[in-house]
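Peer 1: my questions concern the predicted model and sequence given below.
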Amino acid sequence: MRLCLKIKPFMPVYRNLQKAIATRNFALENADKIVLNADDAEAVKLMAESVKAHPAASKLLALILEPEKAIMWQESDLTMKGKIDGLLPFGVLDLKTTTSAEMKDFEKSIFKFGYHIQAAHYLAGAAANDLPAENFYIIAVENEPPYCTAVFVVDHETIEAGEKERQKLIKLYKECMSSGIWPGYSDKIQTVRLPFWALKLINEDENDDY
């Protein structure tokens, strides 16, 4: 997002610089920049070009009122925080890198990585700060060549589902804060086994041998 909006410069670092004093001096001289190696710098450049070349993405970028908008608000006796990639006149814009920007794949990514919860959180924060909070848009750019880009608006049913999950997490967090107990994995010995599909695959291979 920063490169797309030209917010902050970045400086590629080449492998021959990654040596003791040279690396230290390089870091000091470029302290105000995001330091990337040459390969990553080229990939970021191509991803940014892909985003800016996408008609819908470029239109949304042009409409941004404020990039990297930090927000805070009080909710359920807690201080909430967030940083919006791009504040739009009609909602929130977020940039995501992804292995696949194809809709059916990205829908899975939304659930897997909790983007629906993030969407609900940022829209709640925007509303609490009297900022536009109608819709949550995502620019998804693939992180492998040819770095294809797609643009999505998260539907309201998904936002509502994300809000339900968000409220559950807020409740859990408050319970943990109150009790001092932060549950992790089981503290008992557990029996582990191969997943069903793996056992089925092994059994099928065994039957094929006869």
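Peer 2: Everything's here; your move. Remember, predicted model here, so these are calculated numbers, not experimental data. Numbers count the residues shown, from 1 in each chain.
Peer 1: make it CA atoms for all contacts and neighbour counts henceforth
Peer 2: OK.
Peer 1: where along this protein do the helices fall?
Peer 2: 2-5, 20-29, 38-53, 55-62, 103-112, 115-128, 156-179, 196-208 (DSSP state H).
Peer 1: in the third one, what counts as buried?
Peer 2: The neighbour-count check on helix 38-53 (16 or more other CA atoms under 10 Å) flags 41, 43, 44, 46, 47, 48, 50, 51, 52 as buried.
Peer 1: grab the nearest non-local neighbour of the spatially most central residue of the chain.
Peer 2: Nearest to the mean C-alpha position of the chain, by CA atoms, centre = their mean, lies residue 96 at 5.1 Å. Among residues not flanking residue 96 along the chain, residue 140 sits closest, at 4.8 Å (CA to CA, 6 or more residues apart in numbering).
Peer 1: and the comparison structure, right after this:
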Amino acid sequence: MTNREYHADPAISKSDLDQIHRSPLHWQYRKAHPPEQTPALLVGSAVHKMILEPSGFADEFAVAPETDRRTKAGREAYQAFQESAAGKTVITPEIYRLCTDMAEALSHCQTARQLLTGGRAEQSFFWDDAHTGIRCKCRPDYLRDGFCVDYKTTQDASPEAFQKAAYRYRYPVQAYWYLHGLGKNGLSGLDFVFIAQEKEPPYAAAVYYADELFLQLGQQEAAADLETLAKCRSTGIYSGYPEEILPLTPPKFALRDLM
């Protein structure tokens, strides 16, 4: 199954859970109005392809030539390029250099290199949730013996910063969701690991694993999100934020400053 076919399938993914967690109204709107690919998403897709499936990079991406399209020769060269790149995603030479630089830097991280060797990338899995009956899906970045590997680009891959990013972007839900889905497909006993690589030179990388508490938190949040979706489908009501007037309490860090 291609990435496009996977995303077109209506089964519920981790990104769906994130939208439902924000509010069912946000999830419903996004389903009806799929977001367009932003420059940041384009870079992320290209980097993932270069890291996880380098041999297939040229099948999906085409690098635009550095031609002066103000000239006749430049316009003709670019036209020929467009014809040869039909069906592929066009990226700039700058994005391509970023991809190759990040891949080169990651190749020097022995742990990451071993985790991304001897397995298979981008496989799709589906299952039915036992409690709600909702059809679910996941598409791990990379599977190999004993490990489900997820590659993340980040501003800061240090332990303290990545821990904060993990909770901000609900990585516990992702780790649980993928391991649960794989288990439903007969692939159990795997450890979930994140390869975090910074997006700025020197493109430093670190590897983290999801511990038991991390997975328990993910399980709790994923179950709550599915229950919310099941209720919405039953009632036909996809609510937004709470309608009652809510207190606006200072955050904990601000309260510490008052002490």
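Peer 2: Alright, I've got the coordinates. Fair warning: this is a prediction, and the values are worked out from it, not measured in the lab.
Peer 1: touching, residue 142 of the first structure and residue 149? I think so.
Peer 2: Yes: with contacts counted by CA atoms under 8 Å, residue 142 of the first structure reaches residue 149, the gap being 6.4 Å.
Peer 1: need the overlap of contacts for these two.
Peer 2: Shared contacts of residue 142 of the first structure and residue 149 (CA atoms under 8 Å, 6 or more residues apart in numbering): residue 101.
Peer 1: those two - which one has more neighbours?
Peer 2: Set residue 142 of the first structure next to residue 149 and count neighbours by other CA atoms under 10 Å: residue 149 wins out with 26 against 20.
Peer 1: what does that one align to in the second structure?
Peer 2: Alignment note (TM-score structural alignment): residue 149 of the first structure maps to residue 205 of the second structure.
Peer 1: hmm, its match is touching residue 106, no?
Peer 2: Yes: using CA under 8 Å, residue 205 of the second structure is in contact with residue 106, at 6.7 Å.
Peer 1: name the residues contacting each of these two.
Peer 2: residue 197.
Peer 1: just tell me what residue 112 of the second structure corresponds to in the first structure.
Peer 2: Under the alignment (TM-score structural alignment), residue 112 of the second structure maps onto residue 57.
Peer 1: can you name the residues that contact that match?
Peer 2: By CA under 8 Å, 6+ apart, the neighbours of residue 57 of the first structure are 51, 139, 150, 151.
Peer 1: try residue 117 of the first structure
Peer 2: Per CA under 8 Å, 6+ apart, neighbours of residue 117 of the first structure: 159, 161, 162, 163, 165, 166.
Peer 1: tell me the contacts of the first one?
Peer 2: Residues counted as contacts of residue 159 of the first structure (CA under 8 Å, 6+ apart) are 116, 117, 119, 120.
Peer 1: please repeat the previous calculation with a cut-off of 10 Å.
Peer 2: Counting by CA atoms under 10 Å, 6 or more residues apart in numbering, residue 159 of the first structure touches 115, 116, 117, 118, 119, 120, 121, 123, 135, 136, 165.
Peer 1: that one -> the second structure?
Peer 2: Mapped onto the second structure by TM-score structural alignment, residue 159 of the first structure lines up with residue 215.
Peer 1: what about the match of residue 112 of the second structure, distance to residue 4 of the first structure?
Peer 2: Distance, residue 57 of the first structure to residue 4 of the first structure, by CA to CA, to the nearest Å: 10 Å.
Peer 1: overlap in contacts, those two.
Peer 2: 50, 51, 95.
Peer 1: right, and the last one touches residue 85 too?
Peer 2: Same thing as residue 95 of the first structure. Yes: contact criterion CA atoms under 10 Å: residue 95 of the first structure and residue 85 qualify, at 6.8 Å.
Peer 1: joint contacts of the two?
Peer 2: 1, 2, 138.
Peer 1: next, work out how far apart the second one and residue 197 of the first structure are.
Peer 2: Going back to what we said before, that points to residue 2 of the first structure. Residue 2 of the first structure is 43 Å from residue 197 of the first structure, by CA to CA.
Peer 1: between the contacts of residue 117 of the first structure, which sits nearest residue 193 of the first structure?
Peer 2: For the contacts of residue 117 of the first structure, the residue nearest residue 193 of the first structure by CA to CA is residue 165; the value is 29.4 Å.
Peer 1: surely that closest one and residue 120 touch.
Peer 2: Yes: look at residue 165 of the first structure against residue 120 with CA under 10 Å: they come within range, at 9.2 Å.
Peer 1: more neighbours, those two?
Peer 2: Shown here are residue 165 of the first structure and residue 120; by other CA under 10 Å, residue 120 has more neighbours (26 against 16).
Peer 1: give me every residue that touches the aligned residue in the second structure for that one.
Peer 2: In the second structure, residue 120 of the first structure lines up with residue 176, judged by TM-score structural alignment. Residue 176 of the second structure makes contact with 14, 182, 192, 210, 212, 214-222, according to CA under 10 Å, 6+ apart.
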